[in-house]
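1. missing the sequence, but the structure's below:
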């Protein structure tokens, strides 16, 4: 099988896609910025949004970079295992319920 996949460069045509945030399914035009991110605009031909995007959809391009994302659980600023993190959350819930009741 010999597939030709065009390079996604800043000069590439925008990619038509759908905003993932809510159930409306707004049309999005994403254009790669050449640095791992993309510029995002509403798709004026899409019948759900006619080119308009809400604040979440407009910021979609800012979510593509991994630089500022938390990729592993942390407890008090140190990396923790998922089990340790879940235990810490469960203990926090137990303390809160003990102190403030089951509806807290």
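-> Done, it's in. From a predicted model like this one, the values you see are computed outputs, not experimental measurements.

2. Please make it C-alpha for all contacts and neighbour counts, starting now.
-> Will do.

3. how close does residue 42 sit to residue 32?
-> Note on residue 42: its distance to residue 32, by C-alpha to C-alpha, to the nearest Å, is 15 Å.

4. Which one of those two is surrounded by more residues?
-> residue 42 (23 against 20; other C-alpha atoms under 10 Å).

5. so how far is residue 94 from the more buried one?
-> Using C-alpha to C-alpha, one gets 45 Å for the distance from residue 42 to residue 94.

6. Comparison target below:
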């Protein structure tokens, strides 16, 4: 199964129940162009009336807190530009920890866009 946007295939990330798919976008070589969404399921094209648009990548210029407590709950202020393109999505920060055995653990935090 493939979800295709602007002729770039998305990877299937997860399937929830029978009605939801979460896909990961492929890189694009251009921004601000729109094309219709469609899916290829078992070599069958399923068209959609929806369109998708790539926007410029946000640029991070400053992070106000570079550490936190293990229990979490502290705010991390991220400054930069281009965040207006992510107003309607739910961005996440990912922190990686590598222990002495080279085991990588990822910690996810939900971000809120503050105007």
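-> Alright, I've got the coordinates. Please read all numbers here as calculations on a predicted model, not as lab measurements.

7. Provide the TM-score value for the superposition.
-> Overlay of the two chains. TM-score (TM-score structural alignment, normalised by the length of the first structure): 0.26; 54 aligned residues with a C-alpha RMSD of 4.8 Å.

8. Just want to check the distance between residue 83 of the first structure and residue 97 of the first structure.
-> As it turns out, when the distance is counted by C-alpha to C-alpha, residue 83 of the first structure lies 21 Å from residue 97 of the first structure.

9. Would you mind telling me which of those two has the busier surroundings?
-> When residue 83 of the first structure is set against residue 97 and neighbours are counted by other C-alpha under 10 Å, the residue ahead is residue 97, at 13 against 10.

10. Three-state assignment for that one, please.
-> Secondary structure, DSSP: H, G, I helix; E, B strand; the rest coil: residue 97 of the first structure is helix.

11. That one and residue 78 of the first structure: what is the separation?
-> Look at residue 97 of the first structure and residue 78 of the first structure: by C-alpha to C-alpha, they are 26 Å apart.

12. Likewise for residue 55 of the first structure?
-> The spacing between residue 55 of the first structure and residue 78 of the first structure, counted by C-alpha to C-alpha, is 33 Å.

13. Please apply the same query to residue 92 of the first structure.
-> The value you get for residue 92 of the first structure to residue 78 of the first structure, if C-alpha to C-alpha is used, is 18 Å.

14. So which of those two has more stuff around it?
-> residue 92 (12 against 8).
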